[in-house]
Each structure stands twice: as C-alpha cells, then as structure tokens.
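Take a look and give me a structure for this.
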Amino acid sequence: MSISQRHFGHMPDGRAVSLYSLVSTAGLTASITPYGARTSSIQTPDNTGALGENVLGYDSLEPYLSDPYFLGATLGRYANRIGAAVFELSGVPHRLTRNDGANHLHGGSGFHTKLWTAEVDRDALVLRYVSPEGEDGYPGNLSAQLRIYWDNERDLRLDYSAQTDAPCPVNLSNHTYFNLGYSPDIKDHSAQILAGYYLPTDTQGIPTGAIDPVEKTPLDLRSSAIIGHRFNACALPTGFDHSYVINGEGLRTAAIVRAPETGRRVALLTTQPGLQFYTGAHLKGSIGRDGKARPAFAGLCLEGQHHPDSPHHSLFPNTVLQPAETYQQTQIYQFDTL
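Modelled structure (predicted):
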C-alpha cells in the first residue's frame, strides 16, 4: 500500500490542510483530510474494471468548512442525538450545545469541524484530536485517535480509540455518504441490514426507550430490498433515518449495499451494537463535487455506533467512558464488485 499527501486548502486562521490518498495493493484509493477526519473520496472498480467514485464529497477544503451535512466526517464526542441536550453523571447535569432544535446532534460543534493532527505510520494514516474539558459542554479532556488503512486489499479499516480524564459518554462514528452507481440518487441500490430490532423514536428523532422487532414493519431489511421500492411500497416518503440493533456481538457484518448499474458492493462490519441507516433526504439542493445541485437521496450512510440518547435509557448499552478505561471500536467498509 502507498500513501501520498497534497495540499487541500487553508483553515480560516491560515493553517494549511492536506489531503492524504491511501492506495491499496489492488488499486483502490481512499482520500482522507484531517479536517474533521473526513473521508473525501473512495475510488473502486465497477464491473467493467473502471475506477469510479463511491462517496459524496468535495474537491477542495473550502466547501467542507460550511458543509451542514457531515459529509465523510468523524462524529464525536457523541454521534447521533442526546435528547434535550443534557445528561447527568452522578447527579450532576451537563448541558450540551443545542444544534438540532432543543437537542444535541453529532457532538454539537463536534469533531467534524476540528483540524486533527495527522501522521503516516507505515501503511496507516493516524489522526488525533484532543477535545478540551467543557467543549460543547462535555466533562473532562478527551484524547481521540483514528487509524485508517487498507486491510486485505479491499477492506478500508477504521480503528477508533479514546481516553478521558473524567467520566464522559463517548460514541464515535463515521458519516460517509455512499453512492455506488452512476445515477444521481441511491433509489436503485439494494440494502440488507442484519438486525432483528430497531429503536422507535419521537417526532424529533429521540428514542422512546423501547426496542422493537422489525418484523412486519417497513424497516425490515433482513432480506435485501431495493431502497426506492421500499420508499414507495411502505410509505417512507422521507426514506430511512433509523437506528437498528445489529445481530450478534464483536466485529460482524451489519449491512450490505449493492448498486446494480455498476456491480459495486459495500459491506459495513462493526463492533458497535447499533447502526444508523440514513438515506439522505435532506441533501436536496446541496451542491456536489461537480458543482451541480444534488437531489434528495443522493447518498446513504451506514453509521456503526452506540444507540442514540443512551445516557437517558438504562436498557441501552452503557456509553460512559471512565478515566481508567480505553474506548475502542472498529468499522470496516468492505468493497467488491459483482
């Protein structure tokens, strides 16, 4: 594998930002910028052998600085939502940034707007960010690390770790939008999610605390289904933006997405208990890599993560990281062509 570096732009304060290209031994390429620890591009072959784009992104840093869609971003300290933008630890309330109505979304100002440090360590790109105490309302100083590399030629592996000097909920994830085809949207893609249960939410997207079976609901994707057909047949006009409880434990396959037009396929493997499946309804009118307006459903996200709003729900897995512990999780995006 090889890693190259080039100039990508400047931060508003003048700091230079790079773009790193990681090329696997099979010729697959992932381009990563330390701004927000974002995946900007992933190039893989289609069924004719031609390399092409798999993800939504921009050609320079500047559009990322004002991007409201979290394109390709690392999410933290807490991916997804925390209801009422507050949680308690040992009876002490911690009030967070409100950036989703009355709620807290993807860490507030979040890791996606920070310039991480970067270094090349053999065949891996290692990104680090230290979140100071009080940032977006969180307690303690949190040191986060993301190690990215190609594993087995076609597996883009993301290893996350974090440590804190005070108890704090931690939930890191990746918010890359995939479009594996040549069409402007992903309605012709098929999706399979290996989950028997999901988390019902209120009208603001906050979990109710219930864990319900997907059986006999439009959210049942245990067998592969064409995304657009599911929208139409099951009255999902705004598509999917749902949290699933993934079957099993440890590193296992959570979701598989295919594009019939190109033959490209991506599978997400994760160590996390949940998956947020989002099909990009809010992308309508945003400007894409080619300078053209994107439609709704231009890309989909496969976000391996802990459950949203976990600090408020005792039935959900614990997300509080203690000072004596190390947070660790892995996500792998596994590419092939059919």
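
only C-alpha atoms for contact and neighbour calcs from this point on.
Fine.

which residue packs closest to Gln192, ignoring adjacent ones?
Ser224 (4.3 Å; CA to CA, 6 or more residues apart in numbering).

before we move on, what about Asn247?
Closest residue in space to Asn247, ignoring its immediate chain neighbours: Ala195 at 5.1 Å, by CA to CA, 6+ apart.

The one you found contacts Ala254, doesn't it?
Yes: counting by CA atoms under 8 Å, Ala195 does reach Ala254; the two are 7.4 Å apart.

Now the common contact residues for these two.
Overlap of the contact sets of Ala195 and Ala254 (by CA atoms under 8 Å, 6 or more residues apart in numbering) consists of 246-247.

could you point out which element follows the longest helix along the chain?
For the chain, the longest helix by residue count, based on DSSP state H, is helix 227-233. Scanning forward in sequence from helix 227-233 by DSSP states H and E, the next helix or strand is strand 241-246.

what about stretch 241-256, how long is it end to end?
Start-to-end span of stretch 241-256 (CA to CA, to the nearest Å) is 16 Å.

one step back: what does the longest helix of the chain rub up against?
186-191, 218, 236-239.

Please repeat the previous calculation with a cut-off of 10 Å.
The contact list for helix 227-233 (CA atoms under 10 Å, 6 or more residues apart in numbering) reads 185-192, 218-221, 234-240, 257, 279, 297.

Val41 is in contact with Asp59, isn't it?
Quick fix: residue 41 is Ser, not Val. Yes: when contacts are counted by CA atoms under 10 Å, Ser41 is listed as touching Asp59 (9.0 Å).

here's the other one to compare against:
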Amino acid sequence: MRKQQVSAGTLLVALSIATAGEAAEVNRMDFGKLADGSPVEIVELANGSGVSAKIMTLGAAIYSLNVPDRNGKSADIVLGYATAAEYLAKPQYFGATVGRYANRIRNGQFELDGKRYKLETNDGPNHLHGGLRGIDKVVWKIDSVKAGSPASVVLSHVSPDGQGGYPGTLKMTATYSLSDKNELTVEYRATTDKPTVLNITNHSYFNLAGDAGSSDIIGHRLTVFADAYTPVDSTLIPTGERRNVAGTPFDFREAQTIGLRVRDGRDEQIRFGRGYDHNYVVRGQAGTLRPAARVEDPASGRVMELLTTAPGVQFYSGNFLDGTTVGKAGRIYRQGDALCLEPQVFPDSPNQPDFPSARLDPGKTYTNTMVYRFSTSR
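Got it, this is the predicted structure:
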C-alpha cells in the first residue's frame, strides 16, 4: 500500500489490490475545507501501468490525471488549482462536472410544454454551464469506492426543483472508473420528477505535454471524427446550421496541428470564438459509444482518444485563459495552454427544434458516457 498526499490534505483511507503483477488502488484523502466549513475530499484511482486520476468531491471534478510518456515518465495532463477554495474564488471549470445544462442557452430562456423558464445569465446575455451556482460549485457525496480492475468511485448530488431556474428535482451520479487498459471512463446518470432539460459533461482542460511544463497545445495534433460543426453568432450561440467542415479551419477529419489555423482571422467563426469554441456533430448513432476525437503530443508521445455516447463534442482551444490564473504547479495559464473536448448535447438545444433533444421526463434515465483512452506513439 502506498500513501499519497494532496495540497493541504491528510490521508483518510487507502485500499490496494495486487494481482498478476498489476496493482489497482483507491486512495481517499482530505482536501481541506471551503469557506462555509464544507469538507472536500479527493479519491485517487491508480492502475499498475502508471496511470492515476484524482477525483475531487467539489464539482465531481478531475483534479489530476497522471499519464506516462513514451519513455515511461509520468506527468499530470490536466489543469487545475492547488486548493479547493480557489475553484470557487475564480471559477474556470477545471476538470469539473458541469450542468445542469453544459454550454450555452440563448438569453437564459427556454420553453417546455408551453411554459417559459428563465435561467441565470452569466455569459453576456446567455446562460452558461448551469449558471452562477451550477453543479460544478457544490460538494458531491461519495457513494462508493472500489479497488480492483477497474478501480472506481461513484459520487452523487441532488439538485432541488427550481435550482438555477430549472424545473424538477434532479438526482445525479458521476462514476469514474480506471481500467488496467489505461482507460478512464466517466458516466453521468440522472433522473427527474418533472419534465426538464439536461446536458451534463466533463470540462477537463488537457495538455498532453504536462501541466507543470512550459509547452502549450498549439503543437498538439487533433483528429475530430465529425463531418460537420454548428456555427455560432457573435455571442457563441449556434445559428441552427450544420456546416460541412470541408475547406474550412474546422476540418480535423485527418490529424491537423491545432496551431495551423487557430488564429485564421479570415474566418468569421474563428473570430467569434477567439479560436476554436465550437460543437462538432460526431459521426455515428448517438447513444452508442464511438470515437469522437484523438489528440497526440508529438514531443512526449502521449496520445488520448475520446469515445462518447453523446451526439456532439465541443472543441475549445483555451482561448479565454488570460494569464491571470496560477495553476496547481505554479504555472500561469495563458491562451492556448490547454484544450477541452466536451461530449454533449448541442448548445442551445432547448431552443433549436432541429437539434438533438435535451428533454428528460420522469421515469426516464439520462446517461452520458465518455471514455478517455491513453497510449503512446513513437
């Protein structure tokens, strides 16, 4: 059994299982308290191949994700803060479970069964990631932890009827599982007692070169398994169009270096997003687990493949990181230092009848599953 600490943390529980030369561990740790006295914990999942993920109860977030490079050297590949309090003092959605509705809803309003609902507006005129106190800003409950293969943790949260303006009492779980095949699976499930709209995703910021290093993601090579994306207006709300990526800076059907066209000011969509901040229409049938994206850092050799059951994936190139945030490794985060790939229902779907439905009714179960698969290239 090994013991690990996190900032301001003391070990609470550590479990380990070793079989056939492989170790699967679950370490449960204290991570300090918030200003209101609420305790925050971290659960670490680790396999025998050097991959480990620390899951924080605040926001059911991925706090860290250590992955070996082609030479076996491990590094944390996600951005974050050093202390729990910073996640609330200056929210950036680092690693967070976001919702109730991830991404944007036009003017913070939608209509459901003839009734208009008004949400908090926290992104100019629009509603973003659940509003001022979305599910990323609450402490989730740890329901269970399990060592073995996969090692896993299940967290839960209940959002009351009317929270943020949304109808229905929402019961949610977030399950993180790490296998001996270097796959981190995230599954969100939810039920409601009233008709509502729902779109939950993970908002991790990835830099495959490592959070503590000096490299940005401009040299990463990205593939997105999508033939179309949803263009936006100047406030980043989709226009309703599905636009073919062919001949545009949004064509990642074959691997392209992110920096090649991220500042192509000739494209209005790049200007609107200050880079990439757009939803892609993932190929294949929504509800089935299928490839959405692949990212490679040529320098370290780290490769991340993303599979999803969601109809879309938001590619965000870290455009609003502005040099005012200091991360957990003491590094100042600046534009282009990380990327997000967020499996989701399309932005503003409640106001777009031609988009996939975000509706959830009583008796039904919402599910969004994503798999992050790690390997190395030569």
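
What are the boundaries of the helices in the second structure?
Counting by DSSP H, the second structure has helices at residues 84-89, 268-273.

which bit of the first structure covers the first one?
Yep, that's helix 84-89 of the second structure we're talking about. With TM-score structural alignment applied, helix 84-89 of the second structure matches the range 61-66 in the first structure.

after superposition, how close is the longest helix of the first structure to the second structure?
Following the fit onto the second structure, the mean deviation recorded for helix 227-233 of the first structure is 2.5 Å by mean CA distance after the TM-score superposition for the first structure.

If you count neighbours, what's buried in that helix?
Neighbour counts over helix 227-233 of the first structure (16 or more other CA atoms under 10 Å) mark 227-228, 230-231 as buried.

ok, now how distant is the residue located most distally from the centre of the first structure from Asn103 of the first structure?
Going by CA atoms, centre = their mean, the residue of the first structure most distant from its centre is Gly91, 31.1 Å out. Gly91 of the first structure sits at a distance of 20 Å from Asn103 of the first structure (criterion: CA to CA).

again, but for Val86 of the first structure
8 Å.

Need the residues touching each of these two.
Common neighbours of Val86 of the first structure and Asn103, using CA under 10 Å, 6+ apart, are 96-97, 309.

Nearest to Thr330 of the first structure among the residues you listed?
Distance to Thr330 of the first structure across these (CA to CA) is lowest for Asp309, with 20.8 Å.

so who does the residue opposite Thr239 of the second structure in the first structure once aligned touch?
Per TM-score structural alignment, the equivalent position to Thr239 of the second structure in the first structure is Thr208. The contact partners of Thr208 of the first structure, taken as CA under 10 Å, 6+ apart, are 199-202, 309, 312-313.

Pick the one among these closest to Arg147 of the first structure.
Distances from Arg147 of the first structure to the contacts of Thr208 of the first structure, taken by CA to CA, are shortest for Asp309, at 26.3 Å.

can you tell me how far the counterpart of the closest one in the second structure sits from Thr230 of the second structure?
Structural alignment (TM-score structural alignment) places Asp309 of the first structure against Asp348 in the second structure. Using CA to CA, Asp348 of the second structure is found at 11 Å from Thr230 of the second structure.

How about Thr201 of the second structure?
Thr201 of the second structure sits 18 Å away from Thr230 of the second structure, going by CA to CA.

What segments of the stretch 201-350 of the second structure are strands?
201-203, 221-224, 226-230, 243-244, 256-257, 277-282, 290-296, 302-308, 312-316, 322-326, 332-334, 340-344 (DSSP state E, counting those that start in this stretch).

so which of these comes closest to Thr57 of the second structure?
Closest approach to Thr57 of the second structure among these (CA to CA): strand 201-203, 13.7 Å.

now stretch 139-157 of the first structure, how far from the centre of its chain.
Centroid displacement of stretch 139-157 of the first structure relative to its chain, using CA atoms, centre = their mean, to the nearest Å, is 12 Å.

List the buried residues for that stretch?
In stretch 139-157 of the first structure, counting by 16+ other CA under 10 Å, buried: 139-142, 144-151, 153-157.

now do stretch 291-302 of the second structure
In stretch 291-302 of the second structure, counting by 16+ other CA under 10 Å, buried: 291-298, 300-302.

end to end, how far does it reach?
17 Å.

Can you give me the stretch of the first structure that that stretch aligns onto?
Per TM-score structural alignment, the counterpart of stretch 291-302 of the second structure in the first structure is residues 253-264.

For Phe178 of the first structure, which non-adjacent residue is spatially closest?
Nearest non-adjacent residue to Phe178 of the first structure (CA to CA, 6+ apart): Val55, at 4.3 Å.

Same check on Ala118 of the first structure?
Closest to Ala118 of the first structure by CA to CA, 6+ apart is Leu127, at 4.6 Å.

what's the burial count for the one you found?
Per other CA atoms under 10 Å, the neighbour tally for Leu127 of the first structure reads 23.
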